[in-house]
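Asks: Next comes the sequence, and after it the predicted model I'd like to discuss.
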Amino acid sequence: MMNLLSSCWKPFGGRGADLGGGGGGKEGKDGLLWFRDIGRHGSGEFSMAVVQANQVLEDQSQIESGPLGTFVGIYDGHGGPDASRYVCDHLFRNFRAISEESQGAVTAETIEGAFRRTEDGFTALVSESWSTRPHIATTGTCCLVGVIFQQTLFIANLGDSRVVLGKKVGNTGGVAAIQLSTEHNANIEAIRQELKELHPEDSQVVVLKHGVWRVKGIIQVSRSIDGLWEHLSNEKAVDIVHSNPHAGSAKRLVKAALHEAARKREMRYSDLHKIDKKVRRHFHDDITVIVLFLNHDLISKGEALHPSVSIRSALNH
């Protein structure tokens, strides 16, 4: 079983890499936008896109897919790229190792264990690096993971990234937008109350600053939406995907968000497109989008469309 798992859950093969004989599709670039218009995972197709705004890209993302299932991760870093890069390097490896320890089982506990092991590893790295790289102690990352395994879709989220499902509505031809993840954002009353209960000795654990609730007055997230969902509603995003060809879906969503970001600043998209990284951060954050199309016939039959795909978005564009 150990050897079977190692071959089914392929390890990461490199930044921007595709280890599946073409299943990952071709990558492209358009200024600060990196994308793969269409590729194949074990249960259907995918589309992937990232646009950089920070001087150093803080977002990381990956797709790992084989006959056993599909693993998708999006890591929205803050304060620098160190935490998100570490998670992208280690979370799937830890997930696979814990699954192997359980004879190939994938459960909510498997994913939670991978999160804990990865966090413990990064905390240890911060301690070991304190004398030479103290700045990494100020970095962090949101962590959003989806796993498809044996006809089950698992979602795990820490932070304020978001998963939205587009579900067909009967025979009407319409699609409903269903949010599958819960966000940890200090602007949400329940999250603020949770933080106050966890830290009763700290009167400044959540602070209202310029009309926005922030943890310690610094960041909105409590475990860390200023990406795609700041500019597009769930319904709008699902409609864009549903109304267009599969190929280019992620890129189309990113561009729709950029058009909206430009509109809010009363400027043209073409002018925003000319603005370089770092300065671009004044207009929008790094944005990462992965769209998964699920083939229910493949999922129900337990058949794999493609044997192995291992992809990470490029580090910087």
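Replies: On my side now, so go ahead. All values derive from a computational prediction rather than experimental measurement. Numbering: from 1, shown residues only.

Asks: contacts, neighbours, all on C-alpha from now
Replies: Noted.

Asks: Find the helix or strand that the most centrally placed residue in the chain is a member of.
Replies: In the chain, the residue lying closest to the centroid (Cα atoms, centre = their mean) is residue 74, at 1.8 Å. Assigned by DSSP states H and E, residue 74 falls within strand 69-78.

Asks: Quick check: what element follows that strand along the chain?
Replies: Downstream of strand 69-78, the next assigned helix or strand under DSSP H and E is helix 82-101.

Asks: Give me the next element, helix or strand, following that following helix.
Replies: Downstream of helix 82-101, the next assigned helix or strand under DSSP H and E is helix 108-129.

Asks: helices and strands around whichever helix or strand comes after that next one, which ones?
Replies: Heading C-terminal from helix 108-129, the first helix or strand you meet, by DSSP H and E, is strand 140-141. Secondary-structure packing of strand 140-141 (3 or more Cα pairs under 8 Å, 6 or more residues apart in numbering; DSSP states H and E): strand 69-78, helix 82-101.

Asks: Nearest to residue 222, out of the ones you listed?
Replies: Across the helices and strands packed on strand 140-141, residue 222 has its closest neighbour in strand 69-78 (12.3 Å, Cα to Cα).

Asks: Now find how far off-centre the closest one is within its chain.
Replies: 4 Å (Cα atoms, centre = their mean, to the nearest Å).

Asks: Also stretch 235-255?
Replies: 17 Å.

Asks: Now do that stretch: distance from first to last residue.
Replies: Stretch 235-255 stretches 16 Å from its first residue to its last (Cα to Cα, to the nearest Å).

Asks: Next up, the contacts around residue 33.
Replies: Neighbour list for residue 33: 49, 50, 51, 52, 317 [criterion: Cα atoms under 8 Å, 6 or more residues apart in numbering].

Asks: 10 Å - rerun?
Replies: 49-53, 251, 254-255, 273, 286-288, 316-317 (Cα atoms under 10 Å, 6 or more residues apart in numbering).

Asks: Next: residue 118.
Replies: Counting by Cα under 10 Å, 6+ apart, residue 118 touches 86, 87, 88, 89, 90, 91, 92, 93, 94, 95, 112, 124.

Asks: can you pull out the strands in the stretch 201-317 of the chain?
Replies: Using DSSP state E, counting those that start in this stretch, the strands found in the stretch 201-317 of the chain span residues 206-209, 212-215, 287-294, 309-312.

Asks: A further structure is provided below for comparison with the first:
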Amino acid sequence: MAAGTEFSPYGMLESGFNRDNMSTGEDIMSQNTDHLKQMVIRKPPRHVSGVRHSMSTATLQPPHSPDFGFGIVAVTDGKSDFLPMIRSGSCAEKGPKQYMEDEHICIDDLLEYLDGIEGFPSPGAFYGVFDGHGGTDAATYVRKNILKFIIEDSQFPVCLEKAIQNAYVKADHAFADNASLDISSGTTVLTALVFGRMMVVANAGDCRAVLGKRGRAIELSKDHKPNSPSERLRIEQLGGAIYDGYLNGQLSVARALGDWHMKGPKGSACPLSAEPELQQIQLTEDDEFLIIGCDGLWDVMSSQCAVTITRKELMVHNDPERCSRELVREALKRNTCDNLTVIVICFSPDPPPRIEIPQTRVRRSISVEGLNFLKGVLDSNS
């Protein structure tokens, strides 16, 4: 999967959790922590929904150009009270491959799923895409167990990033200890945990998470390909080698769970890493949806193109499941060579508002959002 070229304003957190790289800054992180500490978490009554939301305060005017679906948007300041309303849809297809090795998980309401377990605010949700290789054992095992390892970690919920990082490594080690499974199989893993207004994306491998922010594609994960500069440096420092884009001539990703025929003793540093990179953001009304998918999608589609297609579809029918099916169909039309798994997660009950190029007496200019939208339309039609 070719790494995307879209610019992301968010910093990437490595295993050391270098918060200096976060574009939101330590002050926002501190506010997040204070916000969590003030939450009163208790099991909700059965007849009361565990998901709360605040409606968008956007004011829409009639569309100027129906062909492109633009419209004028004026958004008032109400982000401090915003809570996402979570809904999702997914689609998985074998594609041109002989076997389906992908797995995925979609949980829109963790309070209900976990029967009101202590430690989760409302809303809470969890999603994951697991792109298996060498068989399905690793992908299936991680799908069934990764959430349990997160919740049971001693760092949960005080430090979500550390709990998730620990869970990936623990799942990898537990898989190696399971004598009934083929531990030479492997899987890439990308998960997204929504925790109140916060969302934490963790990635080990070449799946990708892309945020749709008022028509703009924001990549919340980095493709872990052996040839990427940071992964190549890490691999070579640990004694690994890259041949024709493959780690040690065997694997097309630099991070994965499983593949224990390529790893040393548990706990030792290894060119093939199970440690994820993490990204934490605070959701606002501008954050419309998240797309997570395996490399079968991103091999043939840019991040901006996927966001443009999804946003356009949501404006028509407001159904995330139909959006995920459309992305899969488009990838098949573009002759993807891999399995396909796509999840679309929406953060509002409403369809995205229309975007219009502002009109002036002297000259006509285009907003950043409008420019990104046009780029995506051109990309999707190419």
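Replies: Good, I have the coordinates. All values reported here derive from a predicted model rather than from experimental measurement.

Asks: tm score of chain vs chain?
Replies: Once superposed, the chains reach a TM-score of 0.63 (TM-score structural alignment, normalised by the length of the first structure), with 220 aligned residues with a Cα RMSD of 2.8 Å.

Asks: before we move on, back to that, looking at the helices and strands packed on strand 140-141 of the first structure, which one is packed in the most?
Replies: Counting by mean count of other Cα atoms under 10 Å, strand 69-78 has the highest mean neighbour count of those, with a mean of 24.

Asks: so which of the strands of the stretch 201-317 of the first structure gets nearest residue 141 of the first structure?
Replies: strand 287-294 (13.3 Å).

Asks: who touches the counterpart of residue 150 of the second structure in the first structure in this structure?
Replies: Matched by TM-score structural alignment, residue 150 of the second structure corresponds to residue 95 in the first structure. Contact analysis of residue 95 of the first structure by Cα under 10 Å, 6+ apart lists 9, 71, 101, 106, 110, 111, 112, 113, 114, 115, 117, 118.

Asks: and in the second structure, which of those remain?
Replies: Retained in the second structure: 101, 110, 111, 112, 113, 114, 115, 117, 118, out of the contacts of residue 95 of the first structure (criterion both residues aligned by TM-score structural alignment, their matches' Cα atoms under 10 Å).

Asks: Let me see the contact set for the second one.
Replies: Which is residue 110 of the first structure. With contact set as Cα under 10 Å, 6+ apart, residue 110 of the first structure has these partners: 94, 95, 96, 97, 98, 99, 100, 101, 102, 104.

Asks: want to try a markdown table for those, with distance to residue 229 of the first structure as columns?
Replies: Shown next, in a markdown table, are the contacts of residue 110 of the first structure (distance: Cα to Cα, whole Å):
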| residue | distance to residue 229 of the first structure |
| --- | --- |
| 94 | 29 |
| 95 | 28 |
| 96 | 30 |
| 97 | 33 |
| 98 | 32 |
| 99 | 32 |
| 100 | 35 |
| 101 | 37 |
| 102 | 36 |
| 104 | 35 |
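
Asks: and which of those is nearest residue 187 of the first structure?
Replies: Distance to residue 187 of the first structure, by Cα to Cα, is smallest for residue 95 among the contacts of residue 110 of the first structure, at 31.0 Å.

Asks: quick one: residue 128 of the first structure and residue 120 of the first structure, what's the gap?
Replies: Residue 128 of the first structure is 12 Å from residue 120 of the first structure, by Cα to Cα.

Asks: can you check residue 87 of the first structure too?
Replies: The value you get for residue 87 of the first structure to residue 120 of the first structure, if Cα to Cα is used, is 11 Å.

Asks: Tell me the residues that contact both of the two, please.
Replies: Both residue 87 of the first structure and residue 120 lack any common contact, where contact means Cα under 10 Å, 6+ apart.

Asks: Go through the contacts of residue 95 of the first structure and say which is closest to residue 309 of the first structure.
Replies: When these are compared for distance to residue 309 of the first structure (Cα to Cα), residue 9 comes out closest, at 9.2 Å.

Asks: So which residues of the stretch 1-150 of the second structure form strands?
Replies: Under the criterion DSSP E, counting those that start in this stretch, the stretch 1-150 of the second structure contains strands at 59-60, 73-74, 87-93, 102-107, 124-133.

Asks: Would you tell me which of those gets closest to residue 239 of the second structure?
Replies: Nearest of the strands of the stretch 1-150 of the second structure to residue 239 of the second structure, taken as Cα to Cα: strand 124-133 at 23.4 Å.

Asks: just the angle between that closest one and strand 87-93, please?
Replies: Computed with axes from the mean of the first three to the mean of the last three Cα atoms, to 10 degrees, the direction of strand 124-133 of the second structure lies at 10 degrees from that of strand 87-93.

Asks: Save the contacts of residue 118 of the first structure as TSV, and put in distance to residue 216 of the first structure too.
Replies: As requested, those are arranged in TSV below (distance: Cα to Cα, whole Å):
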residue	distance to residue 216 of the first structure
86	24
87	24
88	26
89	29
90	28
91	27
92	31
93	32
94	31
95	31
112	26
124	23
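
Asks: From those residues, pick the one nearest residue 198 of the first structure.
Replies: residue 112 (20.1 Å).

Asks: quick revisit: now do the strand holding residue 74 of the first structure: which elements does it pack against?
Replies: Packing contacts for strand 69-78 of the first structure, counted by 3 or more Cα pairs under 10 Å, 6 or more residues apart in numbering; DSSP states H and E, involve strand 33-41, strand 59-66, helix 82-101, strand 140-141, strand 143-149, strand 152-158, strand 287-294, strand 309-312.

Asks: mean shift between the shortest one and the second structure?
Replies: Spelled out, that is strand 140-141 of the first structure. Once fitted to the second structure, strand 140-141 of the first structure is off its aligned match by 0.4 Å on average (mean Cα distance after the TM-score superposition for the first structure).

Asks: The second structure: matching residues for that strand?
Replies: Going by TM-score structural alignment, strand 140-141 of the first structure sits over residues 186-187 in the second structure.

Asks: Pull the residues that contact the matching stretch.
Replies: With contact meaning Cα under 10 Å, 6+ apart, stretch 186-187 of the second structure is reached by 101-103, 129-142, 172, 175, 204-205, 251, 253, 255-261, 274.
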